[in-house]
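**Student:** sequence plus predicted model, see below.
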Amino acid sequence: MKRMKRSMLLMVVLFLGLTAFLTGCSNASSTEKREVKDIDLNEEGLPIVNEKVTLYFTAPKSPLAPGFEEMTIFKELEKETNVEISWDNYPDEGYQEKKNLLLASGDLPDAFYNSGFSDLDLMKYGKRGTIVPLEDLIEEHMPNLSKRLEERPALKKTITAPDGHIYSLPRAEEMGLVEMPNIQYINKTWLDKFGLDVPTTLEEYHDALKTFVEEDANGNGKKDEIGLTFMYHGWSGNLGDLIALFGVPDNNEHRIVKDGEVLFSAAQPEFKEAIEYYHGWVKEGLIDKEATTHDMAKLFSKGKTDDMTIGSFLWWEDTELVGTDRVDNYVVMPPLEGPAGKIVGKSNYSEYHRDAFVMTEVNPYPELTARYMDQFYAPKMSAQVNWGPLGEVYEEDSNGMLVNKELPEGVPMGEFRPKVAPGGPFVVLEEDFGTVVDMEPRAKERLAILEEHYKPHMVEESYPKVFFEEEELERINQLEVNIMEFVNQKKAQWLMEGGIEEEWDAYIKQLEEMGLPELMDIYQKGYDDFKE
């Protein structure tokens, strides 16, 4: 009887937990209950309507961010436009599941902000009518965005689906940063301690790391030094550019382009050679033993231990990982001379994105919504949506340009930005920097590093942001999920435990049986069509 009671109690708890997750702080269901009223839309100027209208948006948010209703940007927009947004925010890591539940149930918001819709989502739900085409609304009610699309035909191409419709608004940031997501840093304090220069070759780098881990570099009498750490399969800080030194760059998709041919990097002999080589570093204790398993929070914590423990790391920037107090101990390490020379991979990340905002079929005020969202594409507003608002991140100089204020003491921009900037729909073009907005200091610094050290050695080709047909996307999903899971598991295993030489032929055979040739044919066709 007690066991039965416990089982029933457990079922009740699980049911309540599921109900709480499904409902969350959801306002989406309010779209079914509200009264839709006639509105007088002002076609130009502000406010957009004379009497307040409420729209219901669902959006993900960073764990560092407050609810969007608390953000200055949306409070100010509400005052200016008379459009109130009732926000349904979900944490980034749970958002995709929630989004899919809403789409499956039909319990829809008016729009998904920072939508996270994949290309397959856009095509599937666009054809079903769940999300609505936006091209006519853009042309008739969004002059700011229309101007930006005229200035950048490539951006319009990016957001236009194969059926000719535009199902999502764009996000664009032309800074020249994302094509090189990795910068390598080394502990200059430790180099100086042992009378070593900044390494210029892979072997010199190996020897420096070996000295760090074997000679008690931090002087605390413990074997706690980490030679090299990185973010395995991370969007940044991954091992791709160290693999590139063997002749074939690697990236998270393992998809590269060489002389117009689309290749799977993790099936190339140079990849095998690189992984076998770096496994030797693991055996010597030069690579973080948790490098293939730790998450970003754990990685960042290693840079902020009481005693300095990291000898070298790969990441987007230094301050975010090691903190403001320790950043001066590290210097940039330019690309090393490896077996194939100095090679820096070019990522497939695009500065143009097509998932910033989608409008659903239940939205009773599409024209109003379009006018509201067009405010985000005014150049000054785009900058604030991306980096943060006037008064918190920016102030205006005598020419009206947005210039950066001093950050709160000891707070990196990487931590401050998500608290004040929602991201989402915006367009910041290259020519806006220095005229509309001053480039963020850490972006200036990073761009200078890339221009001086990395860009001269970067490969020329990468895979573009191809918009495939729905049938092709379905097939890519069917093949790629299993292939990527298999490859990434084997890569981590071989790096940390070895065995790539013995298992390589069987691995290649397995990839062929899993459909890798067909997958690469689809990507090659997409590439060729895009380049026509």
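**Tutor:** Structure received.
**Student:** going forward, measure contacts and count neighbours with C-alpha atoms only.
**Tutor:** Noted.
**Student:** let's verify the closest residue in space to residue 193 that isn't next to it in sequence: helix, strand, or coil?
**Tutor:** Nearest residue to residue 193 in three dimensions, chain neighbours excluded: residue 217, at 7.9 Å (CA to CA, 6 or more residues apart in numbering). Using DSSP: H, G, I helix; E, B strand; the rest coil, the structure places residue 217 in coil.
**Student:** can you show me the strands along the stretch 401-532 of the chain?
**Tutor:** For the stretch 401-532 of the chain, strands defined by DSSP state E, counting those that start in this stretch occupy the ranges 402-404, 426-428.
**Student:** same check, this time on the chain
**Tutor:** 53-61, 83-91, 111-113, 169-173, 183-187, 226-229, 255-258, 261-264, 310-315, 330-332, 352-359, 394-396, 402-404, 426-428 (DSSP state E).
**Student:** between those strands, which gets nearest to residue 18?
**Tutor:** Residue 18 lies closest, by CA to CA, to one member of the strands of the chain: strand 83-91, at 14.9 Å.
**Student:** putting a second one here so we can go through both:
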Amino acid sequence: MEKSMKILSTAVMIVASAFALAGCGSRQSGNKEDKNTITLIAPDHSDVHPKNKDLWMWKQYQKKTGIKVNWEQVKDWDQKKQLILSRKDLPDAFYQTMWSNDELVKYGQQGLFQPLEKLIPKYAPNLYKLMQKDPSLKKGLTTPDGHIYALPYTSDDPLGGGRHFKFYINKKWLTKLNLKAPTNTTELENVLQQFVTKDPNGNGKADEQGFYMDSGQFGALELMIKAAFGFNTAGRTAMENNYYIDNSNTLQYIFSDPKMKQVWQYENELYKKGLVAKTAFAGVDYDKWVADAAKDTVGCFAWVGPDFIGPDAQDDYEPIAILNGPDGKNGSMVTQSSLMGSSAFVVTKDAKDPKTLLKWVDYYYSQAGSIFGFFGKKGVTYNVNDKGEKVYVDKILNYAKGPQLGAYQYLDNVYAGFFPYLEVSEKEKQIAYGRQPETFGIDPLKHMPKQILPTLMATADESAQLSTISTDLDNYVAQARVKFVTGKWNLDSDWDNYQSQLKKIGVDQWVKIRRAQYKRYEKE
């Protein structure tokens, strides 16, 4: 551990020395403070942690680098970002703010955001190393005009960072009924059937639900089922964007594929038998669901972590990472690209010295910076146990609102996501919070998708076309899903009409555009 701290200290001295050299040309005014000051806009999360200017982590980082940050923090960012862009003078950079890929392309081409691809190799060497190790980072950040207008939020752990979707099944009920966790869709149906008919919570009431989440979260179930039926060939983001890559390396629209009919037939069977809550599409909000979970009525749900179901019930569930189809095959890990956010740090047109900005942020793409950003400092925010593991100090672990928000009182890279940063592994995070890391009956790392794609970049023309087509397709598919799953539409007699309507909306053009994007991505 002492060795790692020496490495951290050395890395900090190198970064600080680089800033000292770079400061000479940073501001035109010649004022010493200006040369060592940068201006950043970031979201305002002061309802749950201190302002950035008062946060322990940023105070420490100023001491390490000699660079002062003038923070402007904004609430309701999505509603205000267009107004901010219209200002005469912009900050040096946007930090942890959400810009869509389409916005990066648009504002980059308008000259509001500076291209960074030529500066990254020299002035962001830690990020550059990550890009060389994982080419999908550079490919996913590069816009159709060949530029990189932003730095990423990234994780090199497929299990971590909110990347990994899985089922969570009630382990108390499994034990009570002498059942094993299901490994395929047939076993899942059988387990849910016993959950809703054999009173596993022991209260003498038929109040047990099989798959149950707050209304509007049916997509979590469907994501796992689509993977079981072979749609997870390009990872979670691809499925969430409604496409997969077939065996001939051709992009296909999921919701017009014959296998989707099988997915909806399976979901219809679950719904018809009462194994999916009848409130799946309407009637239950999040608070009601969490309250029901605390009463031990939830058999199964799907999410990236168990804490979504609330503190009273989260320890009652075990994860299922791999669910195979009815033939016992095709199951694969539902995980995102390592490029979890493509706009974590955006340098604006008004930044006089983008090199210093890149040097300042690049530290957090190193192992030392990753550790500092999440754990902080040994003896202050974390200690090391007898296994050599980092665990937050008691004042964080015992924080009334939980250890994550406890850590957020000192550190920035632990909550809300989308920071410019290499995230630590999920195992390290859980140990830091004083929890046991998740274990799986089937090792998900041995069942990875063929590839894991980030969100594909679009040209301005493609974006304009997709905007209308995608909205109409998504709305129609959402309506069709409810009708097919609940049985209002018949999957045999109504399937052809459904397919015809997709074509009328423009699915063929949608596929043509997406295939062009995928082709560009492969050529990058």
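**Tutor:** Perfect, thanks for sending it. Quick caveat: nothing in here was measured; it's all calculated off a predicted structure.
**Student:** residue 382 of structure 1 and residue 428 of structure 1: what is the separation?
**Tutor:** According to CA to CA, to the nearest Å, residue 382 of structure 1 stands 6 Å off from residue 428 of structure 1.
**Student:** which one of these two is surrounded by more residues?
**Tutor:** It is residue 382, of residue 382 of structure 1 and residue 428, that has more neighbours when counted by other CA atoms under 10 Å, with 27 against 24.
**Student:** the more buried one maps to what in structure 2?
**Tutor:** Aligned by TM-score structural alignment, residue 382 of structure 1 pairs with residue 370 of structure 2.
**Student:** now do the contacts for whichever residue in structure 2 pairs up with residue 316 of structure 1.
**Tutor:** Taking TM-score structural alignment for the superposition, residue 316 of structure 1 sits opposite residue 304 in structure 2. Residue 304 of structure 2 sits next to 162-166 when contact means CA atoms under 8 Å, 6 or more residues apart in numbering.
**Student:** for residue 304 of structure 2, which non-adjacent residue is spatially closest?
**Tutor:** Nearest residue to residue 304 of structure 2, sequence neighbours excluded (CA to CA, 6+ apart): residue 165, at 4.4 Å.
**Student:** contacts only, for the counterpart of that neighbour in structure 1.
**Tutor:** When structure 1 is aligned by TM-score structural alignment, residue 165 of structure 2 is paired with residue 182. Listed by CA under 8 Å, 6+ apart, the contact partners of residue 182 of structure 1 are 236-238, 241, 314-316.
**Student:** can you say which of these are buried?
**Tutor:** Neighbour counting with 16 or more other CA atoms under 10 Å marks 236-238, 241, 314-316 as buried within the contacts of residue 182 of structure 1.
**Student:** so which of the residues you listed belong to helices?
**Tutor:** Using DSSP state H, the subset of these located in helices is residue 241.
**Student:** can I get the buried ones among the contacts of residue 182 of structure 1 in a markdown table including distance to residue 493 of structure 1?
**Tutor:** Formatted as a markdown table, those follow (distance: CA to CA, whole Å):
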| residue | distance to residue 493 of structure 1 |
| --- | --- |
| 236 | 20 |
| 237 | 19 |
| 238 | 16 |
| 241 | 19 |
| 314 | 20 |
| 315 | 22 |
| 316 | 25 |
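**Student:** and the furthest pair within the buried ones among the contacts of residue 182 of structure 1?
**Tutor:** Spatial extent of those (CA to CA) is set by the pair 241 and 316 at 12.8 Å.
**Student:** isn't residue 448 of structure 2 up against residue 336?
**Tutor:** No. Judged on CA atoms under 8 Å, residue 448 of structure 2 makes no contact with residue 336 at a distance of 10.8 Å.
**Student:** more neighbours, these two?
**Tutor:** residue 336 (27 against 20).
**Student:** show me where the stretch 101-250 of structure 1 has its helices.
**Tutor:** For the stretch 101-250 of structure 1, the helices defined by DSSP state H, counting those that start in this stretch cover 119-128, 135-141, 143-151, 153-159, 188-193, 202-214, 240-244.
**Student:** and the fifth one, what does it pack onto?
**Tutor:** Where contact means 3 or more CA pairs under 8 Å, 6 or more residues apart in numbering; DSSP states H and E, helix 188-193 of structure 1 is packed against strand 330-332.
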